[in-house]
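1. sharing a model that was predicted from the sequence below.
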Amino acid sequence: MYENIGKLFDLEGMCMEKVYVSVESITYADGSIVPLKIFWNDGRTWDIKRVIHMAEPVNDEFEGIRYTILIGSAVKNIYRLGSSWYVYTIDDPAHTEADSS
């Protein structure tokens, strides 16, 4: 994948849009931060069952810290950059055009 001004493109050419989200988290005495719940901009929320893994970027593959999380039975990634949180969503122009007609 490579980044181009807030967007990622995977090897199949799919465009992935960086979307900032609100996250409820807990900060422990040792300074570690654990996300608990994601709040989407349209009001939807998702409880995070658990954090599977945390990673820092290698070769600038992303910004901040990547948290691999479990939401329901789905494994997803969420990213923390300072005090901001973001996710990548698939930007599908064909889907957007179909929705607008």
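-> That came in fine, so what should we check first? Numbers count the residues shown, from 1 in each chain.
2. C-alpha from now on. contacts and neighbour counts both.
-> Will do.
3. for the biggest strand by length in the chain, packing partners?
-> Ranked by residue count under DSSP state E, the longest strand found in the chain is strand 15-27. On a contact count with 3 or more CA pairs under 8 Å, 6 or more residues apart in numbering; DSSP states H and E, strand 15-27 meets strand 7-9, strand 33-39, strand 84-91.
4. let's bring in a second one:
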Amino acid sequence: MGVPVIGAVEGYALGGGCELALAADVRVCTPTARFGLPEIPLGLIPCAGGTQRMPRLVGLSRAKDILFSGRQVDAAEAERIGLVDEVVPEGT
């Protein structure tokens, strides 16, 4: 896109929602947000660029942990590892 994109996540961003958030230039979320790619434990490959974008944001080692296990990441961990830029209070 020709303009900066801000992704705001309140609640679950799983599968395509997580991949859409990864594509944003800036990501903010609430403390209740959870990120993950639940198609992985089903033997499916994320198809919207999540496997390429996640390592760029969180580093290869952390991305492998998330991508190989299919586990979900809560807001606090997402901020700590660089998946989101800021955790803000609900409704802001």
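-> Looks like it came in fine. Quick caveat, the model's predicted, so the values are computed rather than measured.
5. list the TM-score for the superposed pair.
-> Once superposed, the chains reach a TM-score of 0.23 (TM-score structural alignment, normalised by the length of structure 2), with 45 aligned residues with a CA RMSD of 4.8 Å.
6. returning to what we had before: can you say which of the helices and strands packed on strand 15-27 of structure 1 is nearest to M54 of structure 1?
-> strand 33-39 (9.7 Å; CA to CA).
7. next, the angle strand 84-91 makes with the closest one.
-> Put simply, strand 33-39 of structure 1 runs at 50 degrees to strand 84-91, going by axes from the mean of the first three to the mean of the last three CA atoms, to 10 degrees.
8. what's strand 33-39 of structure 1 in contact with?
-> When contacts are defined by CA atoms under 8 Å, 6 or more residues apart in numbering, strand 33-39 of structure 1 is touched by residues 21-27, 45-51.
9. what helix or strand is M54 of structure 2 on?
-> M54 of structure 2 belongs to helix 50-58 when assigned by DSSP states H and E.
10. quick one: list the elements packing against the helix or strand that that helix is followed by.
-> The helix or strand immediately downstream of helix 50-58 of structure 2 is helix 60-69, counting by DSSP H and E. Contacts defined by 3+ CA pairs under 8 Å, 6+ apart place helix 60-69 of structure 2 against helix 50-58.
11. hmm, Y67 and A55 of structure 1 touching each other?
-> Yes. The criterion here is CA atoms under 8 Å, and A55 of structure 1 meets it with Y67 at 6.6 Å.
12. list the buried residues for stretch 71-82 of structure 1?
-> Using 16 or more other CA atoms under 10 Å as the test for burial, stretch 71-82 of structure 1 gives I71, N77, I78, Y79, R80.
13. make a markdown table out of these and add distance to E17 of structure 1.
-> Converted to a markdown table, those look like this (distance: CA to CA, whole Å):
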| residue | distance to E17 of structure 1 |
| --- | --- |
| I71 | 20 |
| N77 | 13 |
| I78 | 13 |
| Y79 | 13 |
| R80 | 16 |
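14. need the max-distance pair from the contacts of strand 33-39 of structure 1.
-> Of all pairs drawn from those, the greatest distance, 20.1 Å, lies between T27 and T45 (CA to CA).
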